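A.B. asks: Dropping a prediction and its sequence here:
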Amino acid sequence: MSLRFLAVAVAAAMTAGPAFGANLLTNGGFEAAPTLPLQHEAGASGGHIQHYPAPAETAQYVPGWVLGDPSVSDLYHAPVEYWLVPPTAAEGLQYVALNWSPLGGITLYNTISQDFVLEAGATGIDFSVAMGVESGFDGSTLQVQILSGQNLVAQSGLFTHLGGNGTWSEKSWSAALAPGDYTLRLVGTGNGNAWDVLIDDVRLEQVGGAVSAVPEPASWALMVCGFMGAGAALRRRARPARSLTA
């Protein structure tokens, strides 16, 4: 028995089981490539600002997601040379504006949602998102809702972003949930001059169950055997040699 056995045992225990902290959502960074060409706004010649007015077209850049009103949503593709929005995405190259208006002075509401499943042993979820707003003025809010069928079972408070133009802030939230089928719904509300609610890098992770970082019994047994074997080897090495003389 040698110390190498201990290293193998510990490595096996640490790598056993599924990956931890996997995102339960598809396309949380909105990186899927649209088939339509990017549209450039006048005054933003180097920017890439893409808007899809029809549900069928919207599905091309948000696969996995369902927009409540696709006609008021935009996809931004970095680098963006448009002073009202961040020039780069919080993650990857693309991000979504949930609601926009060419008028201002009105309140806009829109949602984006996706189904997810909590596996056996789940005790809840951890949620995070990068949030921004178009103009930097106060007034735009983002809220997280969890639905079971048509029933609202959990919701966050209202998130706001006060960092100004060109910035992102991370919002996080946790909720207790049992195993089952759910829908994540993000609600963006623009107010006055703060039209857009910008989102990127949406993450949802299961708490408990299959994603627990606690080793399973078989892994513990392997680790214990490794420690015992290593201890025996060390004791033999430390034992003084017997004299061969009378």
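C.D. replies: Good, I have the coordinates. Residues are numbered from 1 along each chain as shown.
A.B. asks: all contacts plus neighbour counts: C-alpha atoms, from now on.
C.D. replies: Noted.
A.B. asks: which non-adjacent residue is nearest Ala13?
C.D. replies: Once flanking residues are discounted, Ala13 sits nearest to Ser219: 4.7 Å by Cα to Cα, 6 or more residues apart in numbering.
A.B. asks: give me the number of residues near that neighbour?
C.D. replies: Neighbour count for Ser219, taken as other Cα atoms under 10 Å: 19.
A.B. asks: Distance of it relative to Ala9?
C.D. replies: 8 Å (Cα to Cα, to the nearest Å).
A.B. asks: Could you do Val133 as well?
C.D. replies: Taken as Cα to Cα, the span from Val133 to Ala9 is 50 Å.
A.B. asks: same thing with Ala175?
C.D. replies: Ala175 is 36 Å from Ala9, where distance means Cα to Cα.
A.B. asks: Looking at the two, which one has more neighbours?
C.D. replies: Per other Cα under 10 Å, whichever of Ala175 and Ala9 has more neighbours is Ala9, with 20 against 15.
A.B. asks: Wait, the more buried one touches Ala218, no?
C.D. replies: No: Ala9 lies out of contact with Ala218 (Cα atoms under 8 Å); the separation is 11.0 Å.
A.B. asks: Determine the set of other helices and strands touching the longest helix along the chain.
C.D. replies: The residue-count maximum for a helix in the chain (DSSP state H) belongs to helix 217-238. The contact analysis (3 or more Cα pairs under 8 Å, 6 or more residues apart in numbering; DSSP states H and E) places helix 217-238 against helix 3-15.
A.B. asks: okay, the angle between the helix it packs on and helix 217-238?
C.D. replies: 160 degrees (axes from the mean of the first three to the mean of the last three Cα atoms, to 10 degrees).
A.B. asks: got another, please set it beside the one above:
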Amino acid sequence: MKSIYFKTDNDGLIGEIGAFCQEEGFQSIDLSREHIDPSDIKYGFIVADARFSNLFQKVKVPIAFVGDPDDYNTPHYILDENAKLIHIKSFIDSAMNGGVIANISSNCRLKKISYHYEIGNDIFSIDKIVYNLTKDFVYFFKISDLQKIRIGLSEMITNAIEHGNLEITGEEKFFATENDSYYDLLNQKLQDSKFKNRKVNIFVAISQKLLKITIKDKGKGFDTSKIKKEHTEEDLYKLHGRGILIASMYFDEINYNKKGNVVELIKKVT
């Protein structure tokens, strides 16, 4: 089970940790009551008052201090004494996804996002790209829901690069996968002057009510009328159309333009 270990005198922060654990299915463990050597903690996350930093010099898991300790040199996050549930979520989400160690201020609460990203055909770094695109979504979604959004978004960006910009057909992918030459096919396409400089443009708009992500590639598009309206469990194991199916499990709507090179993903914020 995922756990948050904490050692703090801040009753308000203890309450926020408890609320987070209840919402996300984590276990909360009070190090002031449990006799656990912090250096023995191998899995989970730690939140502690900065004045206790000497007790955590040998920890191997992500740690957030309430205040900035002067004598602690290992990378850490900083929460201030007014930290709320959202700041605990920001710490956990960032730590889970290899985010940059940073101060998390309780005076900063994101209410609305609207931005435009342009990415290259770096299909081998999709996970990092998706994290950078969605790291602020933690202000709007539970982490468990955010992880699902990332899975669906990853599939759709992969489609935009693979089938859109690189124009790899379903038949080509199936044949290359069956013959263990898929990465050779990818590298061939990535080096082709016709495809290598193409970009994928991603537009994001999110508020307290709705998330909308628009993905536009430079490919020829496809016949969107062939997208299946209903799916069986067997479809999850097929290479062709699997990405759209997975995304449809985690978004409320998936809408394509007529050409098939622009897709809009919509999810309600609940």
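C.D. replies: Noted; the coordinates are in hand. Quick caveat, the model's predicted, so the values are computed rather than measured.
A.B. asks: what's the TM-score here?
C.D. replies: The pair, once superposed, lands on a TM-score of 0.24 when counted by TM-score structural alignment, normalised by the length of the first structure; 91 aligned residues with a Cα RMSD of 5.2 Å.
A.B. asks: Can you list the residue ranges for helices in the stretch 101-250 of the second structure?
C.D. replies: Taking DSSP state H, counting those that start in this stretch to define them, one finds helices in the stretch 101-250 of the second structure at 126-134, 143-159, 170-178, 182-191, 242-250.
A.B. asks: So which of the ones you listed is nearest Asp30 of the second structure?
C.D. replies: Asp30 of the second structure sits nearest to helix 143-159 of all these, at 22.1 Å, using Cα to Cα.
A.B. asks: which of the residues in the closest one are buried?
C.D. replies: 143, 146-159 (16 or more other Cα atoms under 10 Å).
A.B. asks: cool, and stretch 222-230 of the first structure?
C.D. replies: Buried, per 16+ other Cα under 10 Å, within stretch 222-230 of the first structure: 222-223, 226-227, 229-230.
A.B. asks: hey, where'd the strands end up in the second structure?
C.D. replies: According to DSSP state E, the second structure carries its strands in the segments 3-7, 27-30, 45-49, 63-66, 77-79, 103-104, 113-119, 200-206, 210-216, 253-256, 262-268.
A.B. asks: tell me what the second one is packed against?
C.D. replies: Using 3+ Cα pairs under 8 Å, 6+ apart as the contact definition, the elements that strand 27-30 of the second structure packs against are strand 3-7, helix 11-24.
A.B. asks: okay, the ones you listed in TSV with mean neighbour count and distance to Glu118 of the second structure next?
C.D. replies: Converted to TSV, these look like this (neighbours: other Cα atoms under 10 Å; distance: least, Cα to Cα, whole Å):
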stretch	mean neighbour count	distance to Glu118 of the second structure
strand 3-7	20	36
helix 11-24	17	32
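A.B. asks: Would you convert the ones you listed into TSV that also reports distance to His116 of the second structure?
C.D. replies: Formatted as TSV, those follow (distance: least, Cα to Cα, whole Å):
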stretch	distance to His116 of the second structure
strand 3-7	35
helix 11-24	30
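A.B. asks: of those, which approaches Ala95 of the second structure most closely?
C.D. replies: Ala95 of the second structure lies closest, by Cα to Cα, to one member of those: strand 3-7, at 12.2 Å.
A.B. asks: Any idea which of the helices of the stretch 101-250 of the second structure gets closest to Thr214 of the second structure?
C.D. replies: When the helices of the stretch 101-250 of the second structure are compared by Cα to Cα, helix 143-159 sits nearest Thr214 of the second structure, at 10.2 Å.
A.B. asks: Okay, angle between the closest one and helix 126-134 too, please.
C.D. replies: 120 degrees.
A.B. asks: which residues sit against helix 143-159 of the second structure?
C.D. replies: 24, 89, 93, 123, 126-127, 130-131, 134, 137-138, 215, 243-244, 246-251 (Cα atoms under 8 Å, 6 or more residues apart in numbering).
A.B. asks: Can you give me the distance of Val8 of the first structure to Val66 of the first structure?
C.D. replies: Counting by Cα to Cα - Val8 of the first structure and Val66 of the first structure are separated by 46 Å.
A.B. asks: what about these two, which has more around it?
C.D. replies: Neighbour comparison, Val8 of the first structure and Val66: the larger count goes to Val66, with 17 against 14 (by other Cα under 10 Å).
A.B. asks: And for the residue nearest to Glu170 of the first structure when sequence neighbours are not counted, the neighbour number?
C.D. replies: Excluding the flanking residues, the one nearest Glu170 of the first structure by Cα to Cα, 6+ apart is Ala130, at 4.5 Å. Other residues lying near Ala130 of the first structure total 22 when counted by other Cα under 10 Å.
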